[in-house]
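J.: Predicted model, plus sequence, below.
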Amino acid sequence: MAIFYYSDFKTEFNSSNFGDDINPYLIRQLFNSSIIESKDICIVGIGTLLNKKNVDRLSPYTKKIVFSTGVGYGDVPSNFDESWEFVCVRGPKSASQLGLSADKAVCDGAILLSDFYPIIAESDKKIEKIFIPHLKTHWAAGRALRKIVERAGYFYLSPDVPTDFFVEKVSIAKVVVTEAMHGAILADTMRVPWIPVSIHEHLSFKWEDWFSSLGLQYENYRISPPIWNPAKNDLKRVIKLPYQFSKECLVEAKFRLLLHTCQAVLSDEAVLKSKKISLYNSVEYINKKYGDGMAN
């Protein structure tokens, strides 16, 4: 399958990650099978993928088509050859980094998920509030965080659960607090208010890029002090228990106050609709130009 997305979590750690794993599903829904099955053409999909390391990985393909991808996690080559076509990127910061015109800055393609999953009416929402950590934060601090946020009344939703389960839980929530950017993107397109937070993992560039694409003012709320999973060594765990407990209490208090002190975000419905139209126009262009499986 000629779709490029970040699959290292799967290949190196045998772990799913919602923001990456939506690619095979969504791209199959959007693009002609002749493109997807091509050995020469590669669709560069959803994610923060445009950096030198990934560009080098794609050199075997004769044509690389960029669809709603973001810049980040490394240097970006200053020049791309004719084998690259940037149909659209995540936002204006990515476009600027790549030297593209402003019209190429559309949005993250994950906003189209709400056209393939049902949007739940407010009266049918069953979860008061959800917390979504970044996958790496889940690995490093998930056992502690799950306990903390559940005491504070949140549903703890890790990004490594099956895609349908992840979408379902976000869809039936009244508000989402998320460190994972695609948790925010999904919440926004499913019309669930959301609050962006950082604990361990936060790349401001990609968040600002996506915020700007929807005309939103960038903001992020830091949850501190840093919290980690308890030590596995019994002696270390006993020694650090009072310190761990005090930190957990502070973090729990912040989660309890969060919804009272921070304004939840939701993009303008008209802006979101406009971005979807632009993405579908990009899909139509790609299908018409490359649908026969031959790069022009």
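T.: It's in. Residues are numbered from 1 along each chain as shown.
J.: alpha carbons only for contacts and neighbour counts from here, please
T.: Fine.
J.: Contact partners for residue 252?
T.: Contact partners of residue 252, counting by C-alpha atoms under 8 Å, 6 or more residues apart in numbering, are 148-149, 151-152.
J.: Could you rerun that using 7 Å?
T.: By C-alpha atoms under 7 Å, 6 or more residues apart in numbering, the contact set of residue 252 is 148-149, 152.
J.: Closest one to residue 165 out of those residues, please.
T.: residue 149 (19.3 Å; C-alpha to C-alpha).
J.: try it against this one:
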Amino acid sequence: MKLVFFRGKVPNFGDELNLHVWPALLPQGFLDEDESELFVGIGSIIGDHLPQASRKYVMGSGYAGYMGLPDVHDGSWDIRFVRGPDTARTLDIDPRLSICDSAVLLRAMELPKPDHSVGIGFMPHYESLERGDWAEACRLAGMTLIDATAPVDVVLSQIQGAQLLITEAMHGAIVADALRTPWIGARPIYGGHHRKWHDWAGALEVDVRLNPLKPTSVLEYYIGQTGRGGRLGKVGRFSASPFAALPNGVLTAGAAKHLQKMASLEPQLSSDARIAEVTERALAAVDAFVRGRVAAA
């Protein structure tokens, strides 16, 4: 059974969690490279891109509209649980299968020591790291940049040790909430990433507040105004050119001041009872799946 998850040009914390969580929780040798069976893991990975001929086992994944909607009732899907109620409604499956994003299973694992030097952290979406200058914005704001492309252990240590996490990356919020670090949601500059936040938050009965970010570059400003998030051609080249240095600097300074204002907002956390409940249900779902597979072997 092969683990499948999204992998782009650079590593991304939310997706790379798959390589951290599943080898720790599943029996040794449970996962292999046999593509006749797919273990559909953490992330917005449910879609019609997965081969119809493969048997697909879903463990806390979500649907975000990045890919086409699959027919999960065609006999090739075995859904043990999904990220949230929006995914369950969209797929037309039993709402009781809406448990939580499976990154919540970090609560059942041994974790790296917290990095208490972080103070207030800001975690941009990994795409924003290359489209803007969030390192400079964080420096100006007196915050720690938490890099979604850094090794998972480093990011986990920083999120655990932060006094507060402001995050544009959804898995920053998911992990902060799981590990009980207060968080403030930042509305992703690219609108295509908004829907999945409400899916996850619905599972935890959290009325998520996504607060607007200010762009740090001409390119981010353009994305925010147009909603475009793919190939950005001339705008991207201009934003990276010397001609854009002045407007980019002005935008970055404004973004830094806005981050400071965001830090004074009321942070969010799901209830202790709810996070404990969904963790227990997710663990039970994984355990039942493993026991069923072992018994059938």
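T.: All right, it came through fine. Just so it is clear, the model here is predicted, and its values are computed rather than measured.
J.: quick revisit: could I get the contacts of residue 252 of the first structure as a markdown table with neighbour count and secondary structure?
T.: Shown next, in a markdown table, are those (neighbours: other C-alpha atoms under 10 Å; DSSP: H, G, I helix; E, B strand; the rest coil):
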| residue | neighbour count | secondary structure |
| --- | --- | --- |
| 148 | 21 | helix |
| 149 | 22 | helix |
| 152 | 17 | coil |
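J.: Looking at these, spot the one nearest residue 61 of the first structure.
T.: residue 149 (45.1 Å).
J.: Tell me how far the closest one lies from residue 202 of the first structure.
T.: Shown here: residue 149 of the first structure relative to residue 202 of the first structure, a distance of 19 Å by C-alpha to C-alpha, to the nearest Å.
J.: Ok, residue 3 of the first structure next?
T.: In this view, residue 3 of the first structure and residue 202 of the first structure are 26 Å apart by C-alpha to C-alpha.
J.: Name the SS class of the most centrally placed residue in the second structure, please.
T.: With distances taken as C-alpha atoms, centre = their mean, residue 171 lies nearest the centre of the second structure, 2.8 Å away. Three-state assignment for residue 171 of the second structure (DSSP: H, G, I helix; E, B strand; the rest coil): helix.
J.: what do you get for residue 253 of the second structure?
T.: Quick answer, by three-state DSSP: residue 253 of the second structure is helix.
J.: Which of residue 3 and residue 202 of the first structure has more residues huddled nearby?
T.: More neighbours surround residue 3 than the other of residue 3 of the first structure and residue 202, with 21 against 17 (other C-alpha atoms under 10 Å).
J.: and the more buried one, what does it touch?
T.: Residues in contact with residue 3 of the first structure (C-alpha under 7 Å, 6+ apart) are 36, 42-45.
J.: again, only this time at 10 Å
T.: 23-24, 27-28, 35-38, 41-46, 64-65 (C-alpha atoms under 10 Å, 6 or more residues apart in numbering).
J.: In strands, which of the residues you listed fall?
T.: Applying DSSP state E to the contacts of residue 3 of the first structure, the entries found in strands are 41-44, 64-65.
J.: top of those residues by neighbour count?
T.: For those, the largest number of neighbours (other C-alpha under 10 Å) sits with residue 44, at 28 neighbours.
J.: counterpart of that one in the second structure?
T.: By TM-score structural alignment, residue 44 of the first structure lines up with residue 40 in the second structure.
J.: For that match, give its distance to residue 56 of the second structure.
T.: 7 Å.
J.: do the same with residue 249 of the second structure
T.: On the measure of C-alpha to C-alpha, residue 249 of the second structure and residue 56 of the second structure end up 47 Å apart.
J.: nearest residue to the residue mapped onto residue 14 of the second structure from the first structure other than its sequence neighbours?
T.: With TM-score structural alignment as the criterion, residue 14 of the second structure lines up with residue 19 in the first structure. Of all residues not flanking residue 19 of the first structure in the chain, residue 182 sits nearest, at 5.2 Å (C-alpha to C-alpha, 6 or more residues apart in numbering).
J.: Which residues are in contact with that neighbour?
T.: With contact taken as C-alpha under 10 Å, 6+ apart, residue 182 of the first structure is in contact with 17-20, 22, 46-47, 108, 110-111, 132, 134, 159, 188, 207.
J.: Going by neighbour count, which of those comes out on top?
T.: residue 46 (30 neighbours).
J.: Please name the nearest non-neighbouring residue to that residue.
T.: Using C-alpha to C-alpha, 6+ apart and skipping residues adjacent in sequence, the residue nearest residue 46 of the first structure is residue 69, 5.1 Å away.
J.: Report the aligned residue range of the second structure for whatever helix or strand residue 209 of the first structure lives in.
T.: Residue 209 of the first structure belongs to helix 204-213 when assigned by DSSP states H and E. Aligned by TM-score structural alignment, helix 204-213 of the first structure falls on residues 194-203 of the second structure.
J.: follow-up on the earlier one: wait, a strand at the residue nearest to residue 46 of the first structure?
T.: Yes. Applying three-state DSSP, one finds residue 69 of the first structure inside a strand.
J.: burial measure for residue 292 of the first structure, as a count.
T.: If you count neighbours by other C-alpha under 10 Å, residue 292 of the first structure ends up with 13.
J.: right, and it touches residue 31 too?
T.: No. The pair residue 292 of the first structure / residue 31 is not scored as a contact, 11.4 Å apart, by C-alpha atoms under 10 Å.
J.: which residues does the counterpart of residue 164 of the second structure in the first structure contact?
T.: By TM-score structural alignment, residue 164 of the second structure lines up with residue 175 in the first structure. The contact partners of residue 175 of the first structure, by C-alpha under 10 Å, 6+ apart, come to 125, 127-131, 154, 187, 191-195, 259, 264-265.
J.: and with 8 Å instead?
T.: Residue 175 of the first structure neighbours (C-alpha under 8 Å, 6+ apart): 128-130, 192-195, 264.
J.: Residue 24 of the first structure and residue 227 of the first structure, how far apart?
T.: Distance from residue 24 of the first structure to residue 227 of the first structure, by C-alpha to C-alpha: 34 Å.
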